[in-house]
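Any chance you could fold what I've pasted below:
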Amino acid sequence: MRHGSEFSTAVRKGRRAGRQTLVIHLNRTGSDPASPARVGFVVSKAVGPAVVRNRVKRQLRHITRERLAALPSGALVVVRANPAAAGSPNLAADFDSALSSALRNSSGGGASGRRPGGPRG
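Have a look, this model is predicted:
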């Protein structure tokens, strides 16, 4: 993804699944269903200095590239790295876990992706 509007759509309208090292926002209805899934990354300065942030982005791109076929076509996906992502050996496992949770939450018609009694909004 390259446009801020795509990031906003995925974050605001998509399903969220978080783990210790990252958060995945998945919006299945983001664009044309015939187009391939598009993925964007958010790695803030809280993760670390530029060298560390770039390393985390490279690791996330590598992990995502291997799992691109599992994403629904036309989906918009935003992967946001948490500060714990820097140097974490569990990044791929957290990615897989969060992605499967986001896919599971977005597939059902009535599933809201929120915990009962949790905050709304």
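
contacts, neighbours, all on C-alpha from now
Will do.

ok, the nearest residue to Val52 once chain neighbours are set aside to Asn54 distance?
Once flanking residues are discounted, Val52 sits nearest to Ala86: 6.5 Å by CA to CA, 6 or more residues apart in numbering. Per CA to CA, to the nearest Å, Ala86 is found 10 Å from Asn54.

These two: who's more crowded?
Neighbour count, other CA atoms under 10 Å: between Ala86 and Asn54, Ala86 has more, with 19 against 14.

separation between the more buried one and Ser100?
22 Å.

Next, the structure of the following sequence, for comparison with the previous one:
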Amino acid sequence: MLPSENRLRRREDFATAVRRGRRAGRPALVVHLRSGVTDPHVSGEESPPTRAGFVVSKAVGGAVVRTAVKRKLRHLMRERLARLPEGSLVVVRALPPAGDADHAQLARDLDAALERLLGGGAR
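So this is what the prediction gives:
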């Protein structure tokens, strides 16, 4: 499970990551990354934690399939939070093939997308 402080919840945070961040697409998902965002809602001098959110539409499948995909993605993202810059906003949008993908395929797609975003590759 993804820790509470690392969850993206507010609509404006999702919008910031999607509209102003970089994007990398893979067959089963698209990852949006906005690096080093300062959070105006958090006071103090410490840097904000990296936060991740997930978008899994009905195109992926029924409620049971969507919930399973979200759980897999949360688990995978928890293991990869340390690789991301502090204060980053990450939105993972599942595409329809994610409903049929197994854990290993989602992990490969997520790793490839993050590597592309962190490595500075072309869009």
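
what does stretch 72-89 of structure 2 correspond to over in structure 1?
Alignment of stretch 72-89 of structure 2 against structure 1: residues 59-76, by TM-score structural alignment.

now the helices: where do they sit in structure 2?
With helices called from DSSP state H, structure 2 shows them at 11-20, 63-80, 103-119.

residues in contact with the last one?
When you say that, I think you mean helix 103-119 of structure 2. 22-31, 33, 72-73, 76, 84, 98, 122 (CA atoms under 8 Å, 6 or more residues apart in numbering).

Of those, select the buried ones using a ChimeraX command.
Here is the ChimeraX command that selects the buried residues among these (16 or more other CA atoms under 10 Å):
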select :22,23,24,25,26,28,29,30,31,33,72,73,76,84,98
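
ok, Arg28 of structure 1 - how many residues close by?
Arg28 of structure 1, neighbours per other CA under 10 Å, totals 23.

Skip the chain neighbours and tell me the closest residue to it.
Closest to Arg28 of structure 1 by CA to CA, 6+ apart is Ala75, at 4.3 Å.

so who does the spatially most central residue of structure 1 touch?
The centroid of structure 1 falls nearest to Ile24 when counting by CA atoms, centre = their mean (2.4 Å). Contact analysis of Ile24 of structure 1 by CA under 8 Å, 6+ apart lists 16-18, 77-80, 95, 98-99, 102.

Please repeat the previous calculation with a cut-off of 6 Å.
16-17, 78-79 (CA atoms under 6 Å, 6 or more residues apart in numbering).

Between which two of these is the distance greatest?
Using CA to CA, the pair of those lying farthest apart is Ala17 and Val78, separated by 10.7 Å.
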